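Participant: My questions are about this predicted structure, shown below with the sequence.
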Amino acid sequence: MTDLLTSIQAALGLPRTPIPFTDRGALPSAFAVTDLACASIAAAAQAVSELIWQQTGNLPAVEVDRRLASFWFSTSIRPIGWQLPPLWDPVAGDYATQDGWIRLHTNAPHHRAAAESVLGACADRAAMAAKVAQWTSTDLEQAVVNAKGCAAEMRSWAQWQKHPQGLAVNAEPLVHFLDSHDESRQPWQGSLAQPLAGIKVLDLTRVLAGPTASRFLAGLGADVLRIDPYTWNEPGVVPDMTLGKRCARLDLQTPADRVVFESLLKDADILLHGYRADALENLGFGVERRRQIAPGLIDVGLNAYGWSGPWQNRRGFDSLVQMSSGIAEAGQRWQQADKPTPLPVQALDHATGYLMAASALRLLTERLNTGHGGSARLSLARTAKLLIEHGPGTGEALRAKDERDQGSCLEQTPWGPAHRLQVPVKISGIPIQWALPATELGSHRPQWT
C-alpha cells in the first residue's frame, strides 16, 4: 500500500509523508485496485495540502477512506427514482478469436461503424461473435485500428513487456513534467473554503480519466468549462462526471468556433486534454501554439498508450489497455475463468484522473511560486504498469454500500434527483464540495463565468 503511495509521491515531487487510509477491505481483484484508488486520491489531496501550505503556512492533514475511495472508482451518483443509462454499447466487449481473445470498444457510433466496416453489420453479440471467431487476434486488432476503430488483443504482461509499445511506455515516467519559460504572475485568489477560486480549467477530455481530474478540481472551487464536439455523447457517464462543471460544445474545425476556443484558452489557467498525441497538433493547436495563446498555461495531457512508441497515436480506453497490458489475462488466471477478467472498476481511468489533478495542482503551486507555466503528460498504460508491478491486493472484502455512505444534500439533475456518495478524502479545514449539479453535455454557452 505504502509502495503505491510513495511511488506516486515520488513521481509528483510530493513529500513522502505517510497518509492514513481508514476502514478495511478491498475490491476483489488480482491487483491492489483499492490501494491504487486510495493512493491516487491521497496524492491529489496532498497536492492541495502542499498548495495551502505554500500560500498560508498551514499544512492540512489528509486522510482517505478505503471503502468510499473504492466506490468512487465505480460511480459517485445514486439516482432517486431514475436509472443511469447503460455504460456499454450492446456489441462492445470481449470475443474469442481463432487463437485467443480480443476486445472491441464500440460505445461511440463511429467506433462501432469502424468495427462493422471490417466485420460486417452485426445486430447483436451472437452475430459479432460468429464473425470475430474467423479472425486471428492480431489480424483483427490491426484491421479495426486501420479502420479508425478501437480494439485490443488480449496479451499477457510478459508479452506486453516484449511488445514495442510495452517497451516504450514502460520506459516513460509515471508523470512526465516539462518546464516552460513563459510567465503568468497571478496571485492566489483562493481560500481554505475554496483553494482554487479564480482558477479557470478548460477541459477537453472525455469519458472518465480527464473528467475525473476536472471534477476533483471543481470540488475545490475551480471554474471548470468542458468542451465537446457537437456530435459527441457519453450518456452512461455524464451524470457521474459533469458534477461541478459547465459544459459547452464547439467544432474546432470551423473558423468561428476556433476563434471562440482561442479566446477561452487565452484566459485559461489549466488545460486538460485527452486527445490522441497528435490530434491537437493536427488541429493547429500544438504545444507552441497553445503557449503563444496562453503564456503561463498549465497544460496536462492524457494519452491511452503512452507518448512514445509505435502506438502513441492509437485510440484507446481503459478496458482496451487492460487487455493489451496483461491485466485481463492475469485476472482470468486469478479467477480461473474461461474468459478475460478485467478489473472490477475502470481503475486506470480513475487513478490517472486523480494523478492528472495532482499534476495540475503541483504545476499551479510552482506557477504561484515562480510565475512559470508547465506541462505534464500521463497515460493509462503507464498507470497500468504501476498497478501490475505492485502485485496482488488483499482478499478481505469491503463492507457493502449502505445509505450512510451518501451525503445529505439532494442534487437536482436534469434526469431527476440524486445523492452523491460522501467524499472519499478529508483535507482538514478544506471542504470538497460542488456548486453545480451534474448537467447534460452542451447545456452551457462556451464562455467563462
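Facilitator: Yep, that arrived. From a predicted model like this one, the values you see are computed outputs, not experimental measurements.

Participant: going forward, measure contacts between C-alpha atoms and count neighbours the same way
Facilitator: Will do.

Participant: how near is the residue minimising distance to the centre of the chain to Val91?
Facilitator: Most central in the chain under CA atoms, centre = their mean is Ala209, positioned 0.8 Å from the mean C-alpha point. Going from Ala209 to Val91 by CA to CA, to the nearest Å gives 23 Å.

Participant: Please apply the same query to Leu363.
Facilitator: For Leu363 relative to Val91 (CA to CA), the value is 41 Å.

Participant: Which one's more surrounded, those two?
Facilitator: Leu363 (28 against 20; other CA atoms under 10 Å).

Participant: ok, the more buried one - contacts?
Facilitator: Residues near Leu363 by CA atoms under 8 Å, 6 or more residues apart in numbering: Ile298, Gly373, Gly374, Ser375.

Participant: One more: Ile298?
Facilitator: Contacts here follow CA under 8 Å, 6+ apart; on that basis Ile298 touches Asp269, Ile270, Leu271, Ala360, Leu363, Leu364, Gly373, Gly374, Ser375.

Participant: Show me which positions of the one helix or strand the fourth one maps to end up buried.
Facilitator: Take DSSP states H and E as the rule and Ala360 turns out to sit in helix 347-370. Neighbour-count burial for helix 347-370, with 16 or more other CA atoms under 10 Å as criterion, is recorded at 347-368.

Participant: do the same with stretch 16-32
Facilitator: In stretch 16-32, counting by 16+ other CA under 10 Å, buried: Ile19, Pro20, Phe21, Gly25, Ala26, Leu27, Pro28, Ser29, Ala30, Phe31, Ala32.

Participant: now Asp89: how far from Ala113?
Facilitator: In terms of CA to CA, Asp89 sits 12 Å off from Ala113.

Participant: Second structure follows, compare the two:
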Amino acid sequence: MTDVLTSIQAALGLPRTPIAFTASGALPSAFAVTELACASMAAAGQAVSELIRQQTGYLPEVEVDRRLASFWFSTSLRPIGWQVPPLWDPVAGDYQTRDGWIRLHTNAPHHRAAAERVLGACTDRGQMAAKVAQWMSTDLEHAVVEAKGCAAEMRSWAQWQDHPQGLAVNAEPLVHFLDSPDENAQPWQGSVERPLAGIKVLDLTRVLAGPTASRFLAGLGADVLRIDPPTWNEPGVVPEMTLGKRCARLDLHDPADRAVFENLLKQADMLLHGYRADALEHLGFGLERRRQLAPGLIDVSLNAYGWSGPWQNRRGFDSLVQMSSGIAEAGQRWKHADKPTPLPVQALDHATGYLMAASALKLLAARLRSGRGGSARLSLARTAKLLIESGPGTTEALRAEDEQDQQLSLEQTPWGPAHRLQAPVKISGTALQWTLPATDLGSHPPQW
C-alpha cells in the first residue's frame, strides 16, 4: 500500500503524509487492486486536506476503509425494487482468433456498427465468435480500429513494453501538469465542511473515469454540470455515475449550442474532458481556445492510451487497456484459466478518476495561491503501469458486504429508490455528501 500511495503522492506533489487504512482483506486478483483503490482515494482525500490547510491552517486527517473502497470500485448503488440495465452490449467481450485473443468493445451503437462493418452483422456471440475465429489478432485489431471501432489484441506485459505505444506511455509521468500563463484570482468560497462550494465544474466525460472524478468533486460541494451529445446514452452506468450532478445535452457541431457551451466555459472553474487527444482540437476548442475563453481555467483531461506515441488518438476503454497492457494475460496465468482474465473491477477507470480529482484539487490550490490556472493529463494506460509495477495481489478475501455498509438515507432516483454505500474516504470535518440524486442524461438545461 505504502509504495502505491508514495508513487501517487510523488506524481501529484503531495507530502508523504501517512494515511490511515482500516479493515482488512482485498479483492482477489493477480494485481494489488484494493491497494490501488485505497491509494487513489487516499490521494484525493489528501488533496482536499491540503487545500483546507492552505486556506485555514487546519489539516484534516484522512482515513480510507479498504472494504468500502473495494466495493466503490465496482458500484456504490444498491437499488430497491429495480435493476440497473446491463453494463455490456450482448456481443461485447473476448473472442479467440486464429493466433490468440481479442476484445471487442461494442457498447456504443456506432462502435458495434464499426465492428460489424469489418466482421459482418452478428445477432449473438456465437455468430461473432465464428467470424472472429477466421482472423489473426493483429489484423482484426487494426481493421476494427481503422473502421473507427474499439478492439484490443491480448498482449503480455513484455510484449507491451516492446510495443511502440507501450514504450511511449510508459515513459510518460503518471500525471502531467502544465502551467497556464493566464490569471483569474478568484477567492476561496468554500468552507471546511464544503470545501468546493461555489466551484463550477464543466464535465465532458463519459462512462467511468472522468465521471468518478466529477462525482467526488460534487461530494465536496462543487456545482457539476455534465454535458453529453444529443444521442449519447450509457444506461448501465448513468445511475451510478450521475450522483450529485446536473446533466444537460449540447451538440458542439451546432452553432447555437456552441455559443451556449462557450458561455458555460467562460464561467467554469474546472473543465474535465475525456475526449481523444485531438477531438476537442477538431471541434475548435483546443487548449489555447479554452484558455482564451476561460483565463485561469483548471483543465483536467484523460485518454485511454496516453498522450504520446502512435496510439495517442486511439479510442479505448478500461477493458481494452487491460488487454493491451498485459493485465488480462497475467490474470489468465495467475488463475490458470483458458481465457483472458481481467481485473475483478474496472480499476483503471476508477483509480484514474480519483487521480483526476486529486489533480484538479492540486491545481485549485495553486490557483488560489497564484491566481493562475493550469492543466493536468492522465491516461488509463499509464495508470495500468502503476498497477502492474505495484506487485502481486492477495488471496485474503474481503468480509462480505452487509446492510451496515449502506447509508441510512434513501436516494430517490428517476428509476426508483436506492441506497448508496457509505463513503470510503473520511476527511475530519468534511463529509462527502451529495445534495442531488442520480439522474438521467439530458434532464437539466445547459446553464449554471
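Facilitator: Received it, and whenever you're ready, just let me know what you need. Since the structure is predicted, the reported quantities are computational estimates derived from the model, not experimental observations.

Participant: Let's have the contacts of Leu363 of the first structure in CSV, adding secondary structure and distance to Asp240 of the first structure.
Facilitator: Converted to CSV, the contacts of Leu363 of the first structure look like this (DSSP: H, G, I helix; E, B strand; the rest coil; distance: CA to CA, whole Å):
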residue, secondary structure, distance to Asp240 of the first structure
Ile298, strand, 25
Gly373, strand, 30
Gly374, strand, 29
Ser375, strand, 27
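
Participant: And those residues, which two are furthest apart?
Facilitator: Greatest spacing in those, by CA to CA: Gly373 and Ser375 (7.2 Å).

Participant: residues shared between the contacts of the two?
Facilitator: Asp179, Ser180, Leu297, Ile298, Leu363.

Participant: quick one: Arg420 of the second structure and Pro79 of the second structure, what's the gap?
Facilitator: 9 Å.

Participant: hmm, back to that, what's the mean gap between the helix holding Ala360 of the first structure and the aligned bit of the second structure?
Facilitator: Its aligned residues in the second structure lie a mean 0.1 Å from helix 347-370 of the first structure after superposition (mean CA distance after the TM-score superposition for the first structure).

Participant: can you give me the strands for the stretch 1-150 of the first structure?
Facilitator: Taking DSSP state E, counting those that start in this stretch, the strands of the stretch 1-150 of the first structure run over residues 21-22, 62-65, 77-79, 93-96, 101-104.

Participant: swap that for the stretch 151-300 of the second structure, please
Facilitator: For the stretch 151-300 of the second structure, the strands defined by DSSP E, counting those that start in this stretch cover 151-153, 176-183, 200-204, 223-228, 245-249, 270-273, 298-303.

Participant: closest to Glu262 of the second structure out of the ones you listed?
Facilitator: Glu262 of the second structure lies closest to strand 200-204 among the strands of the stretch 151-300 of the second structure, at 11.1 Å (CA to CA).

Participant: after superposition, how close is the closest one to the first structure?
Facilitator: Aligned to the first structure and superposed, strand 200-204 of the second structure gives a mean residue distance of 0.1 Å (mean CA distance after the TM-score superposition for the first structure).

Participant: from the middle of its chain, how far away would that strand be?
Facilitator: Here strand 200-204 of the second structure is found 14 Å from its chain centre; the criterion is CA atoms, centre = their mean, to the nearest Å.

Participant: Contacts made by it with the rest, please.
Facilitator: Strand 200-204 of the second structure is contacted by residues 210-211, 214, 222-228, 264-265, 267-275, 448 when judged by CA under 8 Å, 6+ apart.

Participant: filter the residues you listed to the buried ones?
Facilitator: 210-211, 214, 222-228, 264-265, 267-275.

Participant: circling back: out of the strands of the stretch 1-150 of the first structure, which is the most enclosed?
Facilitator: strand 101-104 (a mean of 25; mean count of other CA atoms under 10 Å).

Participant: circling back: I'd like the buried residues of stretch 16-32 of the first structure written out as JSON lines, with distance to Ser156 of the first structure added.
Facilitator: As requested, the buried residues of stretch 16-32 of the first structure are arranged in JSON lines below (distance: CA to CA, whole Å):
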{"residue": "Ile19", "distance to Ser156 of the first structure": "33"}
{"residue": "Pro20", "distance to Ser156 of the first structure": "34"}
{"residue": "Phe21", "distance to Ser156 of the first structure": "31"}
{"residue": "Gly25", "distance to Ser156 of the first structure": "27"}
{"residue": "Ala26", "distance to Ser156 of the first structure": "24"}
{"residue": "Leu27", "distance to Ser156 of the first structure": "22"}
{"residue": "Pro28", "distance to Ser156 of the first structure": "20"}
{"residue": "Ser29", "distance to Ser156 of the first structure": "16"}
{"residue": "Ala30", "distance to Ser156 of the first structure": "14"}
{"residue": "Phe31", "distance to Ser156 of the first structure": "14"}
{"residue": "Ala32", "distance to Ser156 of the first structure": "18"}
